[in-house]
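A.B. asks: my questions are about this predicted structure, shown below with the sequence.
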Amino acid sequence: MSSPQSCDAPCFGAIGSPLSSFPEFLASNDIPTDLQAAAAIEKARTNLICFQHAIEPLTIRRTELEAVIPPIQRVPNEILADFFARCVDVTKPLDPMKGGAWVVSRVCHRWRAVALACPELWSHFVFPRKPIKHLQYFIQLQLERAPRPYPLFIRIQDHYTISQDVMDLFFAAHAQWEDVTLGSYRYFTQFVKRARSTLFPRLRKLEIYDNRTPRLFPRNADHLPIFDIVRSLPALTNLFMDLRNEYFTTQLRLPWFQLRHCTLRCFFAPDVLWILPLLPLSASVILRGTHDTKAPQAARTVSKISTLEFDNCTRLFTTTVLEVLHAPSLRKLVFSHGCSSAPAPNAVADFLNRSGCALEHLRIEGCLLSNAGVLEILERGSRHGARWTNELVRLDVHQITDLREMLEALGRGAEKGEMLVPNLRTLAVRGTSALEGVDVLALLKSRNPATVASELGQADLEAKNELRDQLLDAQEAIQAEMREAILNTPLCGPDVIAVWEKVQAPFLAKLVEWERGLTEEERALIEWTEEEARRADERAEKIFAEAMDLLVD
């Protein structure tokens, strides 16, 4: 039996090396010298000082981050969802890669949870111009994220072809339809046939375009089927129909009696005169781009509509409708931009006189109607003692060549109380450049300085613009104070909405009080035009986009 072999150094020499500050002494019985111990202590102190210097900037950086991150983290999910709803443009075409709702749902776990809990982000379906891959999958996924009973907004344009499987997905969610545009014949046909046996309980607004052959309602076809969809659309109040390549037929039964807004495009005069009596009281009707045909002589057609607008209609069509129509409840009559020719002044005046309506607003824009034509309408009504000339409070005219003549005619007879339109309060003149030497305010105030307000659009006076700016600045100052107060108030906890409303309350009351102190002329000055409203929308979109950038950063 062999004897055990010895080794030069103890076998446990490496045992303490990872754990000890002095591993070299564990291999021997020697203790560190004073010099070695002092050097080790000094090295430790040096390392500690270095660590302290490294910790100081990190501490400052942590403080800076804490000042930025907590406000974002403290924003309640309800307000974050409101940010999403305002920043995401739901009107843009469906794009799973760049669409706003799809993007915010991929930022982080919290944003995804909030986005998926907001059905309004997923309830809009606007189809792009170019086909996208896996469309049916994304449609089905988006429909699942907008569950019942949340309303759906669908825009299917003519340039996009949708498979029958995708259309079946939408029809399966028919109970959620609220605002729908069907942009071609194939979708119009499918909808009408489905609606004969399917209820659309929430459908409030419907736009139908039919601009392709074959026709659903051929003019000379015998034994047309009846498409009765009245009971299928109990909530429908807004209807737009474009039958550019179609003849309307009474075989299509629609709930005309419950509509509040009705736009008929490319309709024939007989069809229009058949529809107008079916519309309810207070209905608003727009006739746009209609066919130029003469209606057969018919008895008086009575309609209870309150607003009638002719847009891009020929003189023959306009005259044909006005000669037959009788609208005793009419409050607003418009001949808007794009009319191919001016309406006959005698036809307009005779229609208003015959209707005996209490017309409040007459608007003639883009029709190239001369000063004499506008004044002829007013004078015919005044000579007949028509009711509408006494009730008219707003007159909008466009491209008047001689503003002085117009204003003098409106002010004539003020001393005797025999003015053309004695109760006129607002005159809107747009597209007029012939203002040199015309004291507009003096001419208008000669009628009734307490009630007259003028809106001159593109050719307004510099003094009026300055006053308008001052009024808007005063309004903006109050709103700026309110925004500053909201920003300086901590918004956290379960009662954040109540806190927000409490901060806003005194400033909203201040705005109401400020508006009450305005005169009629000042109110007319701060009335927004369409261009200003568009700019305001752009500013709002920019503000919310900046808010979204802050959240992302």
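C.D. replies: That came in fine, so what should we check first?

A.B. asks: hey, let's count contacts and neighbours off CA atoms from now on
C.D. replies: Will do.

A.B. asks: so where do the helices sit in the stretch 251-400 of the chain?
C.D. replies: For the stretch 251-400 of the chain, the helices defined by DSSP state H, counting those that start in this stretch occupy 269-275, 315-324, 345-355, 371-383, 387-391.

A.B. asks: could I get those as CSV with distance to residue 47 and mean neighbour count?
C.D. replies: Shown next, in CSV, are those (distance: least, C-alpha to C-alpha, whole Å; neighbours: other C-alpha atoms under 10 Å):
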stretch, distance to residue 47, mean neighbour count
helix 269-275, 92, 17
helix 315-324, 94, 19
helix 345-355, 96, 20
helix 371-383, 93, 18
helix 387-391, 92, 21
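
A.B. asks: on contacts alone, who are the packing partners of the strand or helix carrying residue 531?
C.D. replies: Assessed by DSSP states H and E, residue 531 sits inside helix 530-552. If contacts are counted by 3 or more C-alpha pairs under 8 Å, 6 or more residues apart in numbering; DSSP states H and E, helix 530-552 sits against helix 77-87.

A.B. asks: below is an additional structure, to be compared with the one above:
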Amino acid sequence: MVPRNSRVLSLPNETLAEIFHQYVHLDDSDIVYYGGGPWVLSSVCHSWRYVALAHPTLWSFIRVENLHYLCGDVGRLLTSSASYDDENTCGILHLLNLALQRSKARPLHVRMNVSTVDHSRLLEYIIRAIVAHCDRWKTADLTITREITSLFAPISTHLSLLSELTLSSFEDFPQQFPYAAIAPSLTRVTLKGFRHTIVPLPWPSVRHFAEQHIWQSPIAATNSFLTLLQLNAQLESLDLAYDCPYPSAKSPLTHQSLRRLATSEPDIIRSLTLPQLEELVIENRKGILPAVRSLLRRSECSLRSLHLVDFAFSQNTIALLSLCNNTLRSLIVRLTDFEPDDKESMEKLVQKLAEPFFLPSLEALAIVIFRDYHSEDSNFMERPCDLSFIDDTFVDILADRWRRRLVEGQAHLKRAFVLVDLPSAVTLSQTHRDHLRQMCDEGLDVTITARDPEGLDLSKDAKDISYVYDEVHVYEYRLLGGYVLVNELD
């Protein structure tokens, strides 16, 4: 129970509802877990329960991903037996059906990634219950195997609301799965782990396609993706994350609609001409920079957003930026294994940003620095990170680009985001810290967050490091042009 004198009780219901929406959206609890999601909100006190039950959208995030854990931790479920039996099954299904009932007619966001090895009987009941509401699916993230594909048959003509679909598997596409179901609103598709892609895509309305897996045959991979582009002229965004270790044969292809490309395979890039390309995401690999420079020259496109992963700012990288110098609006720099040499590299970037005619149209700048969490060196993550390039000069550069707004018609910096998830010290004087806060008050969207002994956080609204760490992916997508994670509240 909430204490009688708690300030929470004085919050208006509308404010509570907004807080609840944000919590449920960020919470990863299964909908059949009584200790998380809307269940825990509705069990705090009478007023919270009233708000939770009055907002069906809170119950529309249908996640089922931890059956093995839930069946072994039934003390937090509405069951009394710790074994997998009919009573446990009924308890889990009771929560699922009650959540579906409380969501009323709201669109559903379904995420169902469960192993078929255990609890096959329970899984069958769960799939049937969720599929019965497929006409309300707004987004769906499903792991499929040949053992369960027949259970999805009812969706074949009932996906009128579906706008985003993610399918995961480590098999070939099951022939029985109705992936060609009628889905007139489907615009975004992601495939993970499949041994082969679908060519052509069976969804004519899809504009954004992503694929993540390992190809055994590099020639087959390249040719398959090029064929996919050739047969799907409507695509505007293509994200390819796969390992293709050897050069492969290729045929040139011009695609007139593609606006966003994310790939790190030089063979794919060398094969394409993209006159409408606006956004590019690349990871540092051998041969990638010459391939990208050739793509930009060949395509004669107006690149607006560039996301660079693990690039040193050498002459070759600067030459790439020079090719899109006058059109680039958004630059994201991500370093996943920060080393001492990277500090010198970032200093070169800062020096270039100080030049008035370098990237004159830049509106958004993001610098994200991590280290590899899988390092065998236990002290690797705690080694201090030299951030001396985030200094008073860096703040002066931001201020200069922010002041350009005072000249009518001149492009100016609107957003600056620096996240360093490492022990580090930022060498900013108090004067420049105050200047940053002043720019925040004037309207510049600026966040500089690091694991600093002083707890440095220069965002306008204070956020701790864990919060900023969680939101970094959303922020990057926002910089790249509005690809925000699903947050449908209505």
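C.D. replies: Structure's in. What do you need? These numbers were taken from a predicted model, which means no experiment stands behind them.

A.B. asks: now for the helices of the stretch 251-400 of the first structure, which one comes closest to residue 331 of the first structure?
C.D. replies: helix 387-391 (8.9 Å; C-alpha to C-alpha).

A.B. asks: so how far is that closest one off the chain centroid?
C.D. replies: Helix 387-391 of the first structure sits 35 Å away from the centroid of its parent chain (C-alpha atoms, centre = their mean, to the nearest Å).

A.B. asks: now stretch 197-217 of the first structure
C.D. replies: Distance of stretch 197-217 of the first structure from its chain centroid, counting by C-alpha atoms, centre = their mean, is 23 Å.

A.B. asks: likewise stretch 92-100 of the first structure?
C.D. replies: 18 Å.

A.B. asks: please apply the same query to stretch 190-203 of the first structure.
C.D. replies: In terms of C-alpha atoms, centre = their mean, the centre of stretch 190-203 of the first structure is set 27 Å apart from its chain centre.

A.B. asks: show me what residue 39 of the second structure aligns to in the first structure.
C.D. replies: Structural correspondence for residue 39 of the second structure with respect to the first structure (TM-score structural alignment): residue 102.

A.B. asks: correct me, but that match touches residue 94?
C.D. replies: No. Counting by C-alpha atoms under 8 Å, residue 94 is not a contact partner of residue 102 of the first structure; they are 9.6 Å apart.

A.B. asks: output the longest helix belonging to the first structure.
C.D. replies: Longest helix in the first structure, counting residues (DSSP state H): helix 34-74.

A.B. asks: just the angle between the helix holding residue 531 of the first structure and helix 34-74, please?
C.D. replies: Per axes from the mean of the first three to the mean of the last three C-alpha atoms, to 10 degrees, the angle that helix 530-552 of the first structure makes with helix 34-74 is 150 degrees.

A.B. asks: list the contacts of helix 530-552 of the first structure.
C.D. replies: The contact list for helix 530-552 of the first structure, computed with C-alpha atoms under 8 Å, 6 or more residues apart in numbering, reads 72, 83, 86, 87.

A.B. asks: name the residues of it that are buried.
C.D. replies: 541, 544, 545, 548 (16 or more other C-alpha atoms under 10 Å).
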